[in-house]
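Asker: Quick one: sequence and predicted model below, then my questions.
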Amino acid sequence: MKSARRSNEPLTWSLFAAGGLLAAFLTPPLLLATALLAPLGLLGEGLRFERVRAFLDHPLGALILWALIALPLWHAAHRLYHGLSDLKVGAHRLTYALCYGFAFLVTLYSGYLVWFA
């Protein structure tokens, strides 16, 4: 009996799905709140620097910020890789390494900035 070849597709698809969920449901309200409502003063004291900084200093707040940065990035890398693959652009392994390698490096760097900077 021939054994099935192991694949990393479940991991990339799960990161793609999580990033898509965050990008679709959380990014628009966050942009609305931080780019429009807060500068207009419609949120009162809710987004004062001290409050936001205290939230981000908490480990759960840092984890949420990291997820809001990293997961949509993996979503974009997955879309870009499969789009390039559909268009037959570049070598399969090279585009895979570039797309997911970039997402991996930025995830590590953003994690460093969120947790240690």
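Answerer: Happy to help now that I have it. Numbering: from 1, shown residues only.
Asker: contacts, neighbours, all on C-alpha from now
Answerer: Noted.
Asker: Return the distance of residue 23 relative to residue 74.
Answerer: 11 Å (C-alpha to C-alpha, to the nearest Å).
Asker: which of these two has more neighbours?
Answerer: Using other C-alpha atoms under 10 Å as the criterion, residue 23 and residue 74 rank with residue 74 on top: 27 against 18.
Asker: before we go on, here's another structure to hold up against the first:
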Amino acid sequence: MKRSNEPIFWGLFGAGGMVAAIVTPVCILITGLLIPLGILTSDTYTFSRVAILASHWLGALILWVIISLPMWHAMHRIYHGLHDLGVKSCAVHKWLCYGLAFVVTIASAVLLLQMLTR
């Protein structure tokens, strides 16, 4: 039997879906409703405060998970959604979708590591 790498992508898909389902509504609530309505002050969510969060290893890890896992989820969904649109998927589509998710994951890790070393 030929070994498949599909379980890895399904695992990243599931983890990204969970992160997107839990974190995205909270981000929308905070930045889309609570700050504009004045319930939370925008002083709490300034660039300098987010930079302080990203300069701690735990904050950088949380930001990396929030960025990278939903990207894997989205690219996996797009890759398998091509079939629903009638596009016959090939290796190029797989490399484009998962390659983009990989590039975003690595780029966000590099940028967050730069924040840690400041």
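Answerer: Arrived safely. If you're wondering where the values come from, they're calculated on a predicted model, not measured in any experiment.
Asker: what's the TM-score here?
Answerer: TM-score of the superposed chains, computed with TM-score structural alignment, normalised by the length of structure 1, equals 0.83; 114 aligned residues with a C-alpha RMSD of 1.9 Å.
Asker: Could you check how far residue 95 of structure 1 is from residue 88 of structure 1?
Answerer: Distance from residue 95 of structure 1 to residue 88 of structure 1, by C-alpha to C-alpha: 10 Å.
Asker: scratch that, residue 8 of structure 1
Answerer: 21 Å.
Asker: What's the match for residue 12 of structure 1 in structure 2?
Answerer: Taking TM-score structural alignment, the alignment pairs residue 12 of structure 1 with residue 9 from structure 2.
Asker: Sticking with that match, tell me its helix or strand.
Answerer: Element membership of residue 9 of structure 2, judged by DSSP states H and E, is helix 6-28.
Asker: Next, the mean deviation of that helix compared to structure 1.
Answerer: Here the mean offset of helix 6-28 of structure 2 against structure 1 after fitting is 0.8 Å, by mean C-alpha distance after the TM-score superposition for structure 1.
Asker: Now do the next helix or strand after that helix: which elements does it pack against?
Answerer: Beyond helix 6-28 of structure 2 on the C-terminal side, the first helix or strand identified by DSSP H and E is helix 47-54. Counting contacts by 3 or more C-alpha pairs under 8 Å, 6 or more residues apart in numbering; DSSP states H and E, helix 47-54 of structure 2 is packed against helix 57-84, helix 91-116.
Asker: I'd like these laid out as a markdown table, including distance to residue 37 of structure 2.
Answerer: Below are the helices and strands packed on helix 47-54 of structure 2 laid out as a markdown table (distance: least, C-alpha to C-alpha, whole Å):
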| stretch | distance to residue 37 of structure 2 |
| --- | --- |
| helix 57-84 | 25 |
| helix 91-116 | 31 |
